[in-house]
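Colleague: here you go, sequence then predicted model.
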Amino acid sequence: MLAPVMARARRRAVRAGDAEIDSGHLLHALLESDEQVLGLAAPQPTQATRLMGYLAQRSIGFGRDWQQGEGESADEGAGIPRQRLALQPGLSDAAEAAVGRARVAALVRDAGEADPLDLLAELASDPGSRAAKMLKGAGADPSEVAVRARQR
């Protein structure tokens, strides 16, 4: 169930010329892929507006605060142009860990595979991830997002 999310996140990273798919790419892909995610991630209208605004800015290159973080060097965040990558990007450490934890959570609840809510919960539960920082910047408490996603 995460294959479409992963494909969207990969396309975002490739379009941006990013070396890795980070948790921010995954969060953005989740919001595009599953209508429940926005309501759980940002239940208040102002939170939803801020979150979608951050993601839109990041998509078009304005969110420079999000340029440096998971999997990116300080030089890249300092305005040195990035080259478009010919290879498909892999997952950042934080993104890979969240996907792994989502798969474990699915097994614990006797599901065949992880779903978008499993991944949302795990992205939000890592306070150092870009996704958690984006949620916090939108006024949402990432730990509360994780609890809501796990409660289904």
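Modeller: Okay, I see it.
Colleague: drop to CA atoms for contacts and neighbour counts, all remaining ones
Modeller: Noted.
Colleague: stretch 123-136: which residues count as buried?
Modeller: When neighbours are counted by 16 or more other CA atoms under 10 Å, the buried residues of stretch 123-136 are found to be 123-126, 129-136.
Colleague: dropping in the other structure now:
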Amino acid sequence: MQSRTPSTQFAGAEAEDQLSEQLAAMVNTARRRAARDGDRQIDTAHLLHSLLESDREVWDLLDGGAGGAGAVEGGGGATATGGGGAGPADPESPPSSSVSKLLGYLVQRSIGYGLRWQNTVEDSGAVPAIAEQPGGVAGWSPAVTAAMDAAASRMRARGAESASGADLFAGLLADEDCRAVEVLRRAGIDLDAVAGRLREAERQDREDHERDRALSGGGDGHIPGRR
């Protein structure tokens, strides 16, 4: 999907106009969930929930490309699914036990662990209202803004024109103290293995991008992987 504007930094009053349609839909879903839970702001756990519901590529990143059959724990191998949204081999496959467990944990937010987050700001320290912060986005926690910026950086690194769900997922993982990572840890997700799969997917995307440029005459003629 194409970006609505060429901007690659999600900040300021027009931040949501800078999102791809895919990410904008995820943010809208997260906003509705936050409102239903009585939260003033979208936080990274809301975004993680939206990702898991709408982007099956993230399932592969969690399960090592198992397509609904694998387990996260012990999955140290890097199985790339690509950053652009290739998705699992079987788009109709049910979620794996690990993804199901994670979704079930996220659903319990409003009646369990998430109660302590109500009426608080997701950040490493006390901060004023988001709209009062330089570069802040009203309705987004500081951690969400940082994750969106990290997603834009990963998008640029792999040569894409719009940020994917995998880019946002990587942005969430970049902040070890955010609520999304806390949820992943509590659900027993092997974060090191997931990070390895994301790095491999990004590397493959960069190589594919450079190969396409070389074949189209837009590069230096060198195709990665060839001498």
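Modeller: In hand now; what should we look at? Here the structure is a predicted model, which means the values were calculated and not measured.
Colleague: burial of Gly39 of the first structure, as a residue count?
Modeller: 17 (other CA atoms under 10 Å).
Colleague: leaving out chain neighbours, which residue sits closest to the spatially most central residue of the first structure?
Modeller: Taking CA atoms, centre = their mean as the criterion, Leu27 is the residue nearest the geometric centre of the first structure, at 2.6 Å. The shortest distance from Leu27 of the first structure to any non-neighbouring residue, by CA to CA, 6 or more residues apart in numbering, is to Ala131 (6.0 Å).
Colleague: what's the match for the one you found in the second structure?
Modeller: Alignment note: Ala131 of the first structure maps to Ala180 in the second structure; criterion TM-score structural alignment.
Colleague: who touches Ala105 of the first structure in this structure?
Modeller: Each residue near Ala105 of the first structure by CA atoms under 8 Å, 6 or more residues apart in numbering is listed here: 114, 118.
Colleague: that one maps to what in the second structure?
Modeller: Using TM-score structural alignment as the criterion, Ala105 of the first structure maps onto Arg154 of the second structure.
Colleague: that match sits in which helix or strand?
Modeller: Using DSSP states H and E, Arg154 of the second structure sits in helix 142-157.
Colleague: comparing that helix with the first structure, how large is the average distance?
Modeller: Between helix 142-157 of the second structure and its aligned stretch in the first structure, the superposed structures give an average distance of 0.8 Å (mean CA distance after the TM-score superposition for the first structure).
Colleague: show me what secondary structure element comes after that helix.
Modeller: helix 165-173.
Colleague: same for that following helix, what does it pack against?
Modeller: Judged by 3 or more CA pairs under 8 Å, 6 or more residues apart in numbering; DSSP states H and E, helix 165-173 of the second structure is in contact with helix 44-54, helix 56-63, helix 142-157, helix 179-186, helix 191-215.
Colleague: can you tell me, leaving aside adjacent residues, what's nearest to the aligned residue in the first structure for Leu62 of the second structure?
Modeller: Leu62 of the second structure maps onto Ala41 of the first structure when the alignment is built from TM-score structural alignment. Leaving aside its chain neighbours, Ala41 of the first structure sits nearest to Val145 (5.3 Å; criterion: CA to CA, 6+ apart).
Colleague: quick one: contacts for the one you found?
Modeller: With contact taken as CA under 8 Å, 6+ apart, Val145 of the first structure is in contact with 40-42, 120-121, 124.
Colleague: and if you look at Met1 of the first structure?
Modeller: The contact partners of Met1 of the first structure, by CA under 8 Å, 6+ apart, come to 113-116.
Colleague: what about the alignment partner in the first structure of Gly165 of the second structure, how many residues nearby?
Modeller: Following TM-score structural alignment, the counterpart assigned to Gly165 of the second structure within the first structure is Pro116. Pro116 of the first structure sits with 25 neighbouring residues when counted by other CA under 10 Å.
Colleague: quick one: Ala214 of the second structure from Ala160 of the second structure, how far?
Modeller: According to CA to CA, to the nearest Å, Ala214 of the second structure and Ala160 of the second structure sit 15 Å apart.
Colleague: er, Thr145 of the second structure I mean
Modeller: Thr145 of the second structure sits at a distance of 20 Å from Ala160 of the second structure (criterion: CA to CA).
Colleague: tell me which of the two has more neighbours.
Modeller: Residue environment comparison for Thr145 of the second structure versus Ala160 gives the larger neighbour count to Thr145, 25 against 17, counting by other CA under 10 Å.
Colleague: that one maps to what in the first structure?
Modeller: For Thr145 of the second structure, the aligned position in the first structure is occupied by Glu96, per TM-score structural alignment.
Colleague: so what corresponds to Val145 of the first structure in the second structure?
Modeller: Under the alignment (TM-score structural alignment), Val145 of the first structure pairs with Val194 in the second structure.
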